[in-house]
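K.L.:
after the sequence you'll find the predicted model.
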Amino acid sequence: MENVHVVENGVKAKEKIDQLMVQGYTKDDIYVIAHEKERTEDLTDGLNVNEVGLKEEGVFDKIANVFRKRGDELRSQFENLGLSETEANHYEEELDKGRVVVIAKK
């Protein structure tokens, strides 16, 4: 089951992660995604949570993502975390606006 939240920035992402942990999620259950790869890496490192990697994407999608535009790659990451294509499109649009998406998945 996915628990998806759109937040404005890293500070709000930290607040949401703290709330999710109170609800019983661990840092291993939480993913943070931003539009720019560098921002995603900075957030996941700073907040000590996951970015979508090989485990979630699988080898084929990881290789395919090398050749995709960033928007396509982000939608693929959302779908690999269990979101529908429609949801993936919606959340990728939120990332286009500079927002951050926090996903908790057990």
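P.N.:
Thanks, I have the structure now.
K.L.:
only C-alpha atoms from now on, for both contacts and neighbour counts.
P.N.:
Fine.
K.L.:
what about residue 43, neighbour count?
P.N.:
Residues lying near residue 43 (other CA atoms under 10 Å) number 24.
K.L.:
let's bring in a second one:
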Amino acid sequence: MASTNTKSYAKVVENGTLAVQEVQNLRQSGYDNDRIYVLAHDANHTDRIADVSDASTVGLKEEGVIDAVANFFRSRGDELRAKIVSLGFTEAEAAFYEKQLDLGKVLVVAKRDD
């Protein structure tokens, strides 16, 4: 599934290999590495995919200090939804994407210029 909104493009893919391919496709279509993000349910899986694809992970810059600190106290699902919202998606979209991550899928997001 792929969707777009005015701020970001997102695509749910089945695995890390497809996520790396999607990152490469986005890079070829003009997105900068620092505007392409990957998210998986497992934080280590997210980091591995980001390392291989040279994509970004959602961090302090995207979330802001308050949300970044709050994530220490949130469940993984709540943390993922907060990260997805910080990339420009609604709460409903974040809930949908988080459920896909629960199923072992990977979310690739490319932010448009602000």
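P.N.:
Cool, got the structure. A quick note: this is a predicted structure, and the numbers were derived from the prediction, not measured.
K.L.:
how far away is the counterpart of residue 19 of structure 1 in structure 2 from residue 33 of structure 2?
P.N.:
Using TM-score structural alignment, the partner of residue 19 of structure 1 in structure 2 is residue 25. Between residue 25 of structure 2 and residue 33 of structure 2 the computed distance is 11 Å (CA to CA, to the nearest Å).
K.L.:
residues contacting the closest residue to residue 10 of structure 2 other than its chain neighbours?
P.N.:
Closest residue in space to residue 10 of structure 2, ignoring its immediate chain neighbours: residue 109 at 4.4 Å, by CA to CA, 6 or more residues apart in numbering. Applying CA atoms under 8 Å, 6 or more residues apart in numbering to residue 109 of structure 2 gives the contacts 8-11, 36-38, 87.
K.L.:
next, count neighbours for the aligned residue in structure 1 for residue 60 of structure 2.
P.N.:
Alignment note: residue 60 of structure 2 maps to residue 54 in structure 1; criterion TM-score structural alignment. Per other CA under 10 Å, the neighbour tally for residue 54 of structure 1 reads 12.
K.L.:
which helix or which strand is home to the spatially closest residue to residue 54 of structure 1 that is not a sequence neighbour?
P.N.:
Leaving aside its sequence neighbours, residue 54 of structure 1 sits nearest to residue 62 (CA to CA, 6+ apart; 6.4 Å). Under the criterion of DSSP states H and E, residue 62 of structure 1 resides in helix 54-67.
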